[in-house]
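Student: pasting the structure only:
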């Protein structure tokens, strides 16, 4: 089957095994697709490619089996799993993507992003993003023990939840000026991203913007084939 699939924001977590089961079902159902792109936040938190937790082991196995069946697998980091690296991708047979990454999607120039860099009105978050994506900072963090990194991940999640609870909803969405700037800079007519958890299709000045949803009581995906792009959801039993 020559379809290309996109998902993001699964936020896999031991506390939500139903979402991991939904991923397993999704991968099995689409083992005949041409390619799958995971556009960030596959995990609620990722403490490094040496993570030996049961969830990490399980997801490695699911993705490795999927890619071994034939589809091409691509993974982009998100704002939750920014420490995900080449070692993890090599283990599961995936290619690690830069953010942003331009592709030719069945003849349509398309830009893939996680989406957090588009939320430029949230200056506090952008400062945080600059810190955690800095290679020097990441090297220092990865030099810590797994237990220390797990503690740091818990602290960062708590800080994020507290900060977001005090922000206006529109601040945490993308800014249209940044969307136009990025689409023009890459010469694309289509943008696909996640992060905001606001799934829909937007008509922008430069083209079409598709937004993926997060996985909770329902999952979201985009299926693209020649001359057709479809954003759809499905029920998840938690």
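Tutor: Received the coordinates, thanks. Only a predicted model underlies this, so the values are computations on that prediction, with no experimental measurement involved.

Student: from here on, just use CA atoms for contacts and neighbour counts.
Tutor: Noted.

Student: any idea how far residue 69 is from the residue nearest the centre of the chain?
Tutor: Central residue of the chain (C-alpha atoms, centre = their mean): residue 40, 1.5 Å from the mean position. Separation of residue 40 from residue 69 (C-alpha to C-alpha, to the nearest Å): 22 Å.

Student: wait, the residue nearest to the centre of the chain touches residue 81, no?
Tutor: Yes - here residue 40 reaches residue 81: they are 7.2 Å apart, a contact under C-alpha atoms under 8 Å.

Student: show me where the chain has its helices.
Tutor: Shown for the chain, the helices assigned by DSSP state H span residues 17-29, 54-68, 86-92, 123-132, 135-142, 146-165, 176-186.

Student: any idea how far residue 119 is from the most far-flung residue of the chain relative to its centre?
Tutor: Within the chain, the residue lying farthest from the chain centre (C-alpha atoms, centre = their mean) is residue 145, at 25.5 Å. Counting by C-alpha to C-alpha, the gap from residue 145 to residue 119 is 32 Å.

Student: kindly report the same for residue 107.
Tutor: 28 Å.

Student: between these two, which one's more packed in?
Tutor: Between residue 107 and residue 119, counting by other C-alpha atoms under 10 Å, residue 119 is the more crowded of the two (21 against 9).

Student: could you find the closest non-adjacent residue to the more buried one?
Tutor: Spatial nearest neighbour of residue 119, chain neighbours left out: residue 174 (4.2 Å); criterion: C-alpha to C-alpha, 6 or more residues apart in numbering.

Student: another structure for you, compare them:
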């Protein structure tokens, strides 16, 4: 009854070891799981289902094949692939998950998220996040010609990379108080998220009770890692 979690693969549009690794994961370890949770930024950028379904056709087919084998696959939006929509969900036969969402892992409640909504000290990013999630803005963007959308996405990515180099490290991480509030509101003491590219296991205390925050690893050609939850145990596995 394993559940597997991964995020921040940032699969590029062109062939790469990352894409090859993801296909190996879907054809291998994922088939022994009960569920697979893709917690955002699986794709480097997604400019609309019409384009994404073409660019990532092998991944879409592999996801559909995985669900056909009885594995439940859940996809959560990240800050790079927030335009993944219903056409993708139908083609890949996956479920689009809310962010955050509470799930049960072997009788233990866990809070799952991409994680960027708790980087509350980065005010500029939070303004962009609110705008990018606006349905009207999204609807207008996906009507633009493909080449224009690609230029816009490339510009946003370049600007984001540039801003990261000039921002203090602290504001790009999650805010501890925001994490505590989220755990209290959800009634959980286990949080699993990605986004920050700072994989670690954090021991917390919430209202006198022990809690745990697990940050998933971002994928790199030399190290592709996912989290496995099985029989109450959590462990990181390198593909």
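Tutor: Yep, that arrived. Computed from a predicted structure; not experimentally measured.

Student: tm score of chain vs chain?
Tutor: The TM-score (TM-score structural alignment, normalised by the length of structure 1) is 0.94; 233 aligned residues with a C-alpha RMSD of 1.3 Å.

Student: sorry, back to before: residues in contact with the residue nearest to residue 119 of structure 1?
Tutor: 115, 116, 118, 119, 120, 121, 196 (C-alpha atoms under 8 Å, 6 or more residues apart in numbering).

Student: and for residue 229 of structure 1?
Tutor: 222, 223.

Student: one more pass at 6 Å, please.
Tutor: Residues in contact with residue 229 of structure 1, defined by C-alpha atoms under 6 Å, 6 or more residues apart in numbering, are residue 223.

Student: map it onto structure 2.
Tutor: Aligned counterpart of residue 229 of structure 1 in structure 2: residue 234 (TM-score structural alignment).

Student: from residue 3 of structure 2, how far out is that match?
Tutor: Counting by C-alpha to C-alpha - residue 234 of structure 2 and residue 3 of structure 2 are separated by 10 Å.

Student: same check, this time on residue 139 of structure 2
Tutor: Distance, residue 139 of structure 2 to residue 3 of structure 2, by C-alpha to C-alpha: 34 Å.

Student: of these two, who's got more company?
Tutor: Between residue 139 of structure 2 and residue 3, residue 3 has the larger neighbour count (other C-alpha under 10 Å), namely 22 against 12.

Student: ok, residue 122 of structure 2 to residue 170 of structure 2 distance?
Tutor: Plainly put, residue 122 of structure 2 is 9 Å away from residue 170 of structure 2 if you go by C-alpha to C-alpha.

Student: now for residue 234 and residue 3 of structure 2: what residues contact both?
Tutor: residue 228.

Student: how many neighbours does the residue nearest to residue 55 of structure 2 when sequence neighbours are not counted have?
Tutor: The spatial neighbour of residue 55 of structure 2 that comes closest, neighbours along the chain excluded (C-alpha to C-alpha, 6+ apart), is residue 13 at 6.2 Å. Residues within reach of residue 13 of structure 2, counting by other C-alpha under 10 Å, total 15.

Student: residue 22 of structure 2 now?
Tutor: 20.

Student: try residue 208 of structure 1
Tutor: Going by other C-alpha under 10 Å, the residues that sit close to residue 208 of structure 1 add up to 17.

Student: wait, it sits on residue 193?
Tutor: No - here residue 208 of structure 1 does not reach residue 193: they are 11.3 Å apart, not a contact under C-alpha atoms under 6 Å.

Student: so what's the counterpart of residue 5 of structure 1 in structure 2 up against?
Tutor: Applying TM-score structural alignment, one finds that residue 5 of structure 1 aligns to residue 4 in structure 2. Contact partners of residue 4 of structure 2, counting by C-alpha under 6 Å, 6+ apart, are 36, 227, 228.

Student: which of the residues you listed are still contacts in structure 1?
Tutor: Conservation of the contacts of residue 4 of structure 2 in structure 1, assessed by both residues aligned by TM-score structural alignment, their matches' C-alpha atoms under 6 Å: retained contacts are 36, 227, 228.

Student: got a list of what the first one touches?
Tutor: With contacts defined as C-alpha under 6 Å, 6+ apart, the neighbours of residue 36 of structure 2 are 3, 4, 73.

Student: any chance of the residues you listed in a markdown table, plus distance to residue 111 of structure 2?
Tutor: Shown next, in a markdown table, are the contacts of residue 36 of structure 2 (distance: C-alpha to C-alpha, whole Å):
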| residue | distance to residue 111 of structure 2 |
| --- | --- |
| 3 | 14 |
| 4 | 14 |
| 73 | 17 |
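
Student: just curious, which of those residues is nearest to residue 60 of structure 2?
Tutor: Distance to residue 60 of structure 2, by C-alpha to C-alpha, is smallest for residue 73 among the contacts of residue 36 of structure 2, at 11.7 Å.
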